[in-house]
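Student: Show me the folded form of this:
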Amino acid sequence: MSTTGQKTTHPKRQESTIEGDLPPRERLVRAASRLFYYEGVRAIGVERLIAEAGVTKATFYRHFASKDDLVVAYLLTKDAYYKEVAEPLAAGHPPAEAIDLIFEAIAEHARERGFRGSPFLNAAAEYPDVDHPVRDLVTTHRNWIRTLFQDLLTRLGHADPESAAGALLMLYDGAMAAGYLDDSTAAYETLLNAVRLIRSGG
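Tutor: Modelled structure (predicted):
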């Protein structure tokens, strides 16, 4: 699992030759994915984005009305990527195993070189206005995670799948933060033990 959905190395220009063949919009989204995740949304201006993507300012504004629109596009790619990882696990395994596998994927994700936490929580911290489109997208993504867990817990026959799904969502958020701030290996067993306790109704 990789937050960029591409490589797990620090974002250099290794892919510049390949990306030069991509459409301008895709180059902008890929540049945003690297820069926003590793350096922060507010730290990156339009000039830096167009330089990284190798496009003109006119091309930028042909595809995006503002930098915030590019932030939304960047987060949509992350939303799609996380769904590509989690939804097959949920559909292809018994519910208890699926929950464990999703959290094992998170733990493995946190061990990746260059991991900087959740792109959604990072973006939310930079957009305090809860009515902003970026925050709307963050909320939508987190609601998807909660619903995914609730559906699995319902299939499992949990006595209170709604509350347990909320608890698993908090663990999901915490795992993203702990993987960045703490020793991810040391936190791994603690995380999975807590997940198993919640899903078993303990």
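
Student: Please make it C-alpha for all contacts and neighbour counts, starting now.
Tutor: OK.

Student: Can you pull out the residues in contact with the helix or strand containing Leu171?
Tutor: For Leu171, the host element (DSSP states H and E) is helix 161-181. Contacts of helix 161-181 with the rest of the structure, by C-alpha atoms under 8 Å, 6 or more residues apart in numbering, involve 103, 106-107, 110-111, 115-118, 121, 142, 145-147, 149-151, 153-154, 184, 187, 191, 195, 198-199, 201.

Student: hmm, 7 Å instead?
Tutor: Contacts to helix 161-181, defined as C-alpha atoms under 7 Å, 6 or more residues apart in numbering, come from residues 110, 115-118, 145-146, 149-150, 153-154, 184, 195, 198-199.

Student: ranking the residues you listed by neighbours, who comes first?
Tutor: Top of these by neighbour number is Ala110, holding 29 neighbours under the definition other C-alpha atoms under 10 Å.

Student: One more, please, to line up against the first structure:
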Amino acid sequence: MNDVTPTKVSEPRERLLATAADLFYRDGIHSVGVDRIVAAANVTRATFYRHFPGKEDLVNAYLNLEDATIRGFFANIPEGATPEQILEGIIEGIANDITYNHTRGCPFINAAAEYPDATSEVRKTVTRHREWFRQSLQSALEAAGRDDAAGRARTLVLLRDAALVGGYLDGVDTIRDTFMTAARATAALPA
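Tutor: Okay, here's the model as predicted:
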């Protein structure tokens, strides 16, 4: 018998987070006020503050939601995949994210631009995500036996950053193929 009680999900909290995620990504964090989020999520200010002591707490929750999406690229690779298939799956996941989810740039870069103080909690959240992402790429490259896995991982992070910005500015149609070609070459995968 399983004695673990499932964690109750607060529907108003989830609605606040989903609303904020949409508004922050589309319109920018600083340009979206708490009143606008509360109205769009159809909750009271008291409900907002019960779940998020302040706007920065909501911003961090939004970035953690974005982080979970990226981590999903790694988690959704089929069990038993070869190291090359894992690399290909990661690159394909990033390309799909650029094409379908993040068509207005990188949410982490966007947040960092709005929070220039590197000691702020928001910037610490951005840094933790980027460190995890880079290390995960490095581990996948090491598992595939690639030389200079750390350098290749840094290059893949740079390519992702550039592709997210380029997709927004130039359109995802041309950027996807360019990203896939450059990322495969960096990971030493067949073209």
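
Student: ok, back up a step: can you tell me which of the contacts of helix 161-181 of structure 1 lies nearest to Glu84 of structure 1?
Tutor: Set against Glu84 of structure 1, the nearest of the contacts of helix 161-181 of structure 1 by C-alpha to C-alpha is Ile145 (12.5 Å).

Student: Need the counterpart of that closest one in structure 2.
Tutor: Structural correspondence for Ile145 of structure 1 with respect to structure 2 (TM-score structural alignment): Phe133.

Student: The helix holding Leu171 of structure 1: what's the following helix or strand?
Tutor: Using DSSP H and E, the helix or strand that directly follows helix 161-181 of structure 1 along the chain is helix 184-199.

Student: Which positions in that next one come out as buried?
Tutor: Across helix 184-199 of structure 1, burial judged by 16 or more other C-alpha atoms under 10 Å covers 184, 188, 191-192, 195-196, 198-199.

Student: Only the buried residues of the lengthiest helix in structure 1, if you could.
Tutor: Longest helix of structure 1, by residue count under DSSP state H: helix 67-92. Neighbour counts over helix 67-92 of structure 1 (16+ other C-alpha under 10 Å) mark 67, 70-79, 81-83, 86, 89-90 as buried.

Student: Give me the distance between it and the centre of its chain.
Tutor: In terms of C-alpha atoms, centre = their mean, to the nearest Å, the gap separating the centre of helix 67-92 of structure 1 from the centre of its chain is 7 Å.

Student: average offset between it and structure 2?
Tutor: Its aligned residues in structure 2 lie a mean 1.9 Å from helix 67-92 of structure 1 after superposition (mean C-alpha distance after the TM-score superposition for structure 1).

Student: Counterpart of Asp170 of structure 2 over in structure 1?
Tutor: Using TM-score structural alignment, Asp170 of structure 2 lines up with Asp182 in structure 1.

Student: Can you report how many residues lie near its match?
Tutor: Asp182 of structure 1, neighbours per other C-alpha under 10 Å, totals 12.

Student: Would you check how far apart it and Asp79 of structure 1 are?
Tutor: From Asp182 of structure 1 across to Asp79 of structure 1, the span is 25 Å (C-alpha to C-alpha, to the nearest Å).

Student: and what of Val138 of structure 1?
Tutor: Here Val138 of structure 1 is placed at a distance of 9 Å from Asp79 of structure 1 (C-alpha to C-alpha).

Student: Repeat that for Arg199 of structure 1.
Tutor: Distance of Arg199 of structure 1 to Asp79 of structure 1, given as C-alpha to C-alpha: 24 Å.

Student: now swap in Ile102 of structure 1 and tell me
Tutor: Separation of Ile102 of structure 1 from Asp79 of structure 1 (C-alpha to C-alpha) stands at 15 Å.

Student: swap in Asp69 of structure 1?
Tutor: Asp69 of structure 1 is 15 Å from Asp79 of structure 1, by C-alpha to C-alpha.

Student: what's the answer for Thr190 of structure 1, then?
Tutor: On the measure of C-alpha to C-alpha, Thr190 of structure 1 and Asp79 of structure 1 end up 26 Å apart.

Student: tell me which element Arg116 of structure 1 falls in.
Tutor: Using DSSP H and E, Arg116 of structure 1 falls within no helix or strand.

Student: and the alignment partner in structure 2 of it, what is it in contact with?
Tutor: The alignment partner of Arg116 of structure 1 in structure 2, by TM-score structural alignment, is Arg104. By C-alpha under 7 Å, 6+ apart, the contact set of Arg104 of structure 2 is Tyr168.

Student: One more: Glu126 of structure 1?
Tutor: Contacts for Glu126 of structure 1 (C-alpha under 7 Å, 6+ apart) come out as none.

Student: In structure 2, what sits opposite it in the alignment?
Tutor: When structure 2 is aligned by TM-score structural alignment, the residue opposite Glu126 of structure 1 is Glu114.

Student: same question, His93 of structure 1
Tutor: In structure 2, His93 of structure 1 lands on Ala81 (TM-score structural alignment).

Student: how close does its match get to Thr119 of structure 2?
Tutor: Distance, Ala81 of structure 2 to Thr119 of structure 2, by C-alpha to C-alpha: 39 Å.
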